[in-house]
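Asks: sequence unknown, structure follows:
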């Protein structure tokens, strides 16, 4: 290990993500794998207020950094110290994201390999109760002088690193340094085997936190490649850094095609509302078109907020969409608009009897259903395909293609499919697909 040069780094900051926060203290310990070669430490003026809770944690306050150099003042020195060395830190992605971001702002592009002492310790010292720096050092009898200060934590990390190198009889560190050192880009608490077990096929993946709760859902045409891409850059944004800290495990569901993966992703997001999903949270039908019979026997239409246990004739994102449709139906079938909209207290001027009105309403409903197509889409590869059902203009569910012969009926499909909730996003996907691949569409 003599030919490998390391820079063991620790920083204190004003917050938990690089974009919008600053560094208040930095310590760099130069190491050759056997012993310390040099040290650098300084307070940093972050050019922003230090929050009270940070001062409570670190002891660094605004007065202490008032006359300290800014990061720009030390950027060239920091860049030179880190260049051509392996960047080592406890929870390395955190420290690296801040320093890379600050150096970029000063015109320096840091691009070095990284090693995380959390990940290394898990491999070389398995079975310990905790791998936080304080608890880990306590377990292996390393004292930390100046906890939550940059040099104190960096010095403890250096001693930890020496113990890891000394105990690495199976060459884990050398393996981590091979190639592009991809494992170092993974979240600190995510074991690499969660990535390795992902198939290279379409599907939906789930990120779980320490308690197993799903915090993110995504879709992929290649599950392993897509999940790796989440961690392939060191984005300093709050959302990315929060996600990196919270991911502990990954599960997945294989799908027959990208279309099925898109649909399943939409269903799961709406069902689970994961913390880190933003897309599709606004895609939902707020209103439904319903019918009811009033106290005089007239079948009436109503546009209401969607009811959980009632099946609407049709659904809409916006109230005016439903009102526009209902007015067209009233005009086409000569319905009394007072019986379509609003509350009626006085029926004296409703000259049309209930049976005649109800016949018109039935014809309007029948016409609406006839305008809404019923068809199936076959999608996927020969050995791994699915059937998606659109029933009267609504998405109904998915069934494996292998369960059916060539002469499939609507009744057979309904009996064997897994039902799923309908929404306009899924409808749009299926209609677009059917238009693009008409040969995969079967009308019923």
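Replies: Everything's here; your move. This structure is a prediction, so every number in the text was calculated from the model and none was measured.

Asks: contacts, neighbours, all on C-alpha from now
Replies: Fine.

Asks: Count the residues that sit near residue 165.
Replies: 19 (other CA atoms under 10 Å).

Asks: which strands and helices sit next to the host helix or strand of residue 153?
Replies: For residue 153, the host element (DSSP states H and E) is helix 150-167. The helices and strands touching helix 150-167, judged by 3 or more CA pairs under 8 Å, 6 or more residues apart in numbering; DSSP states H and E, are strand 6-13, strand 23-31, helix 117-124, helix 133-139.

Asks: and if we set it to 7 Å?
Replies: When contacts are defined as 3 or more CA pairs under 7 Å, 6 or more residues apart in numbering; DSSP states H and E, helix 150-167 packs onto strand 6-13, strand 23-31, helix 117-124.

Asks: can you pull the buried residues of that helix?
Replies: By neighbour count with 16 or more other CA atoms under 10 Å, helix 150-167 contains the buried residues 150-165.

Asks: what angle separates it from strand 23-31?
Replies: Here helix 150-167 runs at an angle of 30 degrees relative to strand 23-31 (axes from the mean of the first three to the mean of the last three CA atoms, to 10 degrees).

Asks: sorry, back to before: got JSON lines for the helices and strands packed on helix 150-167, with distance to residue 389 and mean neighbour count too?
Replies: Output for the helices and strands packed on helix 150-167, formatted as JSON lines (distance: least, CA to CA, whole Å; neighbours: other CA atoms under 10 Å):
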{"stretch": "strand 6-13", "distance to residue 389": "53", "mean neighbour count": "27"}
{"stretch": "strand 23-31", "distance to residue 389": "55", "mean neighbour count": "25"}
{"stretch": "helix 117-124", "distance to residue 389": "46", "mean neighbour count": "21"}
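
Asks: TSV for those, including distance to residue 428?
Replies: Formatted as TSV, the helices and strands packed on helix 150-167 follow (distance: least, CA to CA, whole Å):
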stretch	distance to residue 428
strand 6-13	46
strand 23-31	47
helix 117-124	44
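
Asks: hang on, the earlier thing: which is the next helix or strand following the helix holding residue 153?
Replies: Downstream of helix 150-167, the first helix or strand assigned by DSSP H and E is helix 172-177.

Asks: One more to weigh against that first structure:
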């Protein structure tokens, strides 16, 4: 659990500043669960430059509560939380100073979104909250007011959690929480989980991830882990101390994150993803008569397939659909080994490419459509799918035929601006696994929105 906050102060000498406004959002990694926003009477003068910056003046604070009147609420909303702030050293120092004046020791673990951003979003021009959120397309209202800056930090932190493929933030949080209140009872763990699509992480008592999985219903899948009698499930039941998760909305994003994060974290109870979980590829060649031939065959190490299939059966099923949809020739697609015409030619279902009656130019137009639709080779494009909530969409970026990564957006300008789009993206590895996952999903999901981008 996190307490994401922002504090506005009077300015002045070090450790003599007073709080003029505070905003705290209690955040469970997915949504805000509680909030506290208040002006505070600092009982001291506000520096003129601070008044100009924030718009907060002494008249506004005359009837505001003094710090001792809000202190209890601050303790309650931050209890068992990691404090998160943009430049957390400053906000945490100010809070500790105020509590020290009351004779109360205030101690919390902290996370700084400046430092996290520098690690997870390198090479940004500036890491100030205003410039960083602008570069990332994060909308900010009431800049330099506690509520506006705290909410911007919530949105930034949510993005940083998504970019943290090593799950360092989550693992440390689980380790801290485990010492205080995380349940070890399996039923209690299940009750905290959503029935949504996403990736889940099973942790031991030290916060280490021991298993990563993907599901279209996280709660149902974890329930299966906790009730099954197979060897892996029994090990999970013995070692589990907590389950964290990331909702993705999109099954494609979940599949890609699962593949990437298993490789990055190497959980002890995950068998490594099979390197060649797909065995068949679609290939093309021109025959002596100039016709494009399509073939499904075993993956060739020295040749890139147009698309891939898990097994021969799914490859054959795909070819049969393409023959029917695009009126291709079964013989030229490797489905018949006739010395003369194909069977469909005899029933007027083939245009005669198998006996040179249809011209290569006419036939190849349709064959090329199949190749074009099932390959993203050399293309710049984005795939847009469901997001984590109704207002959000997920985006998968492909540049020059190479999968670059995933992200989330809720405003169209974020994907129409190439620089912002690339900042939103969590970089991921491009490999045969990701190619297979993306191509297979594109074949199965006809409603997936695909936008081709202008070449840079």
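Replies: Sure thing, it's come through. Everything numeric in this text was worked out from a predicted model, so none of it was measured.

Asks: TM-score for this pair?
Replies: The TM-score (TM-score structural alignment, normalised by the length of the first structure) is 0.38; 177 aligned residues with a CA RMSD of 2.0 Å.

Asks: on that earlier part again, closest to residue 114 of the first structure out of the buried residues of helix 150-167 of the first structure?
Replies: Nearest to residue 114 of the first structure among the buried residues of helix 150-167 of the first structure, counting by CA to CA, is residue 161 at 13.1 Å.

Asks: From residue 330 of the first structure, how far off is the residue lying closest to the closest one once chain neighbours are set aside?
Replies: For residue 161 of the first structure, ignoring the flanking residues on the chain, the nearest one in space by CA to CA, 6 or more residues apart in numbering is residue 117 at 6.7 Å. Here residue 117 of the first structure is placed at a distance of 71 Å from residue 330 of the first structure (CA to CA, to the nearest Å).

Asks: Now do the buried residues in the helix of greatest length in the second structure.
Replies: As assigned by DSSP state H, the longest helix anywhere in the second structure is helix 146-163. Neighbour-count burial for helix 146-163 of the second structure flags 146-154, 156-157, 159-163 (criterion: 16+ other CA under 10 Å).

Asks: Equivalent analysis for stretch 172-179 of the second structure, please.
Replies: 173-178.

Asks: Strands - which of those land there?
Replies: Using DSSP state E, no member of these sits in strands.

Asks: JSON lines please, covering those and showing distance to residue 450 of the second structure.
Replies: Shown next, in JSON lines, are those (distance: CA to CA, whole Å):
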{"residue": "173", "distance to residue 450 of the second structure": "37"}
{"residue": "174", "distance to residue 450 of the second structure": "38"}
{"residue": "175", "distance to residue 450 of the second structure": "41"}
{"residue": "176", "distance to residue 450 of the second structure": "42"}
{"residue": "177", "distance to residue 450 of the second structure": "41"}
{"residue": "178", "distance to residue 450 of the second structure": "43"}
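
Asks: Which stretches in the stretch 151-300 of the second structure count as strands?
Replies: 198-203, 209-215, 242-247, 280-286, 292-298 (DSSP state E, counting those that start in this stretch).

Asks: what about the helices in the stretch 101-250 of the second structure?
Replies: Secondary structure of the stretch 101-250 of the second structure by DSSP state H, counting those that start in this stretch: the helices cover 113-120, 129-135, 146-163, 168-178, 186-191, 218-227, 231-239.

Asks: wait, which of these is closest to residue 68 of the second structure?
Replies: helix 146-163 (18.6 Å).

Asks: Taking strand 242-247 as reference, get the angle to the closest one.
Replies: 100 degrees.

Asks: Which strands and helices lie in contact with helix 146-163 of the second structure?
Replies: So helix 146-163 of the second structure, by 3+ CA pairs under 7 Å, 6+ apart, packs with strand 2-9, strand 19-27, helix 113-120.

Asks: by how many degrees do the longest one and helix 146-163 diverge?
Replies: By that I understand strand 19-27 of the second structure. Put simply, strand 19-27 of the second structure runs at 30 degrees to helix 146-163, going by the same axes, to 10 degrees.

Asks: So which elements touch the very next helix or strand once past strand 19-27 of the second structure?
Replies: In the C-terminal direction, the helix or strand that comes right after strand 19-27 of the second structure (DSSP H and E) is strand 32-39. Packing partners of strand 32-39 of the second structure (3+ CA pairs under 7 Å, 6+ apart): strand 19-27.

Asks: which other residues reach the strand it packs on?
Replies: 1-10, 32-42, 77, 146-147, 150 (CA atoms under 7 Å, 6 or more residues apart in numbering).

Asks: Identify each buried residue in the helix or strand harbouring residue 292 of the first structure, please.
Replies: Residue 292 of the first structure is part of strand 287-293 when elements are defined by DSSP H and E. Going by neighbour count (16+ other CA under 10 Å), the buried part of strand 287-293 of the first structure is 287-291.

Asks: Let's have the helices and strands packed on helix 146-163 of the second structure in a markdown table, adding distance to residue 434 of the second structure and mean neighbour count.
Replies: Formatted as a markdown table, those follow (distance: least, CA to CA, whole Å; neighbours: other CA under 10 Å):
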| stretch | distance to residue 434 of the second structure | mean neighbour count |
| --- | --- | --- |
| strand 2-9 | 32 | 26 |
| strand 19-27 | 32 | 25 |
| helix 113-120 | 21 | 17 |
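
Asks: Ok, which of these comes nearest residue 320 of the second structure?
Replies: helix 113-120 (45.3 Å).

Asks: Remind me what the closest one packs against, helices and strands.
Replies: So helix 113-120 of the second structure, by 3+ CA pairs under 7 Å, 6+ apart, packs with helix 146-163.

Asks: Between the buried residues of helix 150-167 of the first structure, which sits nearest residue 36 of the first structure?
Replies: Closest approach between the buried residues of helix 150-167 of the first structure and residue 36 of the first structure, by CA to CA: residue 158, at 8.3 Å.

Asks: give the contact list for the nearest residue to the closest one once chain neighbours are set aside.
Replies: Distances taken as CA to CA, 6+ apart put residue 8 closest to residue 158 of the first structure, at 6.4 Å, once the chain neighbours are dropped. Applying CA under 7 Å, 6+ apart to residue 8 of the first structure gives the contacts 28-30, 87-89, 154, 158.
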